[in-house]
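Peer 1: My questions are about this predicted structure, shown below with the sequence.
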Amino acid sequence: MTFTQAVRSCLSQYAGFQGRAPRSEFWWFWVFTLLTEIAAFVIGTMLLAGSITATQVSGGQIDAWYFFAGPNWLSTVVHLGLILPSLAVAVRRLHDIGRTGWWFLILFIPFGFFVLLFWWVQPSQREPNVYGPPLLPAR
């Protein structure tokens, strides 16, 4: 699955927790989410809520840069808009390896993230499971 296909798939199943998501769909959407949130943070901070000032010493050289960031509503809106599809694709990824989506709650215990990370990098089950047929890429 390509980057564009993964983003389209995840956004078209915005809150779809049913079915399976292959490894490529999960990780490409993760990259999309990361890049989108970084862009929203930078744009929101630089254009909407922040300022950069420079302090100069004698001789015209810049001694230090200071950055002030106020409330960044753009970053908050983007994060809230992407949290549900991110959660849905994470649950569908667990379905793809034969685990129930309730395993996502392991995230809230110490070191639970590492267990989820281990499962998310596992290859897809090649046979159908209770969550549906495999969505493996065509070879």
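Peer 2: Cool, the structure landed. Numbers count the residues shown, from 1 in each chain.

Peer 1: only C-alpha atoms for contact and neighbour calcs from this point on.
Peer 2: Fine.

Peer 1: And for the longest helix along the chain, what's in contact with it?
Peer 2: The longest helix of the chain (DSSP state H) is helix 73-96. Applying CA atoms under 8 Å, 6 or more residues apart in numbering, the contact partners of helix 73-96 are 10-11, 13-23, 25-26, 29-30, 33, 36-37, 40-41, 43-44, 100-104, 119-120, 124-125, 131, 134.

Peer 1: Kindly recompute the last result at 6 Å.
Peer 2: Outside helix 73-96, the residues that touch it by CA atoms under 6 Å, 6 or more residues apart in numbering are Y14, A15, G16, F17, G19, R20, A21, A40, F41, G44, G101, S124.

Peer 1: Against that first model, consider the following:
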Amino acid sequence: MKFGQAIDSVLFKNYFNLEGKATRSEYWWFMLFFIIFNLFAGIIVGIILGITLGADLNPDTFSLYYTLGLLAVFILPLLGLSVRRFADAGRGRREAI
């Protein structure tokens, strides 16, 4: 499985699919995407905080909303991917949770 296929599989085709299996390549390509996405999104958030630091925006509140937003978007696909990866590795699905 290639990089784009892994992202498509995890985010669109198997958003919260707990059945089936996930290959190592699907798992690691998506983890690479997740890390790169978080890195660039964190840089953008840092730039926004740097620009608006003098405004009424509290950096802690903004960071909290950013983190909660990322969690809301990625928790279900990451959970589904982990459960399917554990099943492919021969481990119990409950171990992933």
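Peer 2: Yep, it's here. Given the structure is predicted, the values throughout are model-derived calculations rather than measurements.

Peer 1: Would you report the TM-score computed for these chains?
Peer 2: Once superposed, chain against chain, the TM-score is 0.78 (TM-score structural alignment, normalised by the length of structure 2); 89 aligned residues with a CA RMSD of 2.2 Å.

Peer 1: can you give me the strands for structure 1?
Peer 2: When secondary structure is read from DSSP state E, structure 1 shows strands at 50-56, 62-69.

Peer 1: Would you reformat the ones you listed as TSV and include mean neighbour count?
Peer 2: Shown next, in TSV, are the strands of structure 1 (neighbours: other CA atoms under 10 Å):
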stretch	mean neighbour count
strand 50-56	12
strand 62-69	11
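
Peer 1: Now render these as CSV, adding distance to G112 of structure 1.
Peer 2: Formatted as CSV, the strands of structure 1 follow (distance: least, CA to CA, whole Å):
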stretch, distance to G112 of structure 1
strand 50-56, 36
strand 62-69, 32
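
Peer 1: could the contacts of helix 73-96 of structure 1 go into JSON lines alongside neighbour count and distance to P85 of structure 1?
Peer 2: Output for the contacts of helix 73-96 of structure 1, formatted as JSON lines (neighbours: other CA atoms under 10 Å; distance: CA to CA, whole Å):
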{"residue": "Y14", "neighbour count": "18", "distance to P85 of structure 1": "5"}
{"residue": "A15", "neighbour count": "15", "distance to P85 of structure 1": "6"}
{"residue": "G16", "neighbour count": "17", "distance to P85 of structure 1": "8"}
{"residue": "F17", "neighbour count": "19", "distance to P85 of structure 1": "9"}
{"residue": "G19", "neighbour count": "20", "distance to P85 of structure 1": "14"}
{"residue": "R20", "neighbour count": "26", "distance to P85 of structure 1": "13"}
{"residue": "A21", "neighbour count": "27", "distance to P85 of structure 1": "12"}
{"residue": "A40", "neighbour count": "20", "distance to P85 of structure 1": "17"}
{"residue": "F41", "neighbour count": "21", "distance to P85 of structure 1": "19"}
{"residue": "G44", "neighbour count": "20", "distance to P85 of structure 1": "22"}
{"residue": "G101", "neighbour count": "17", "distance to P85 of structure 1": "14"}
{"residue": "S124", "neighbour count": "21", "distance to P85 of structure 1": "20"}
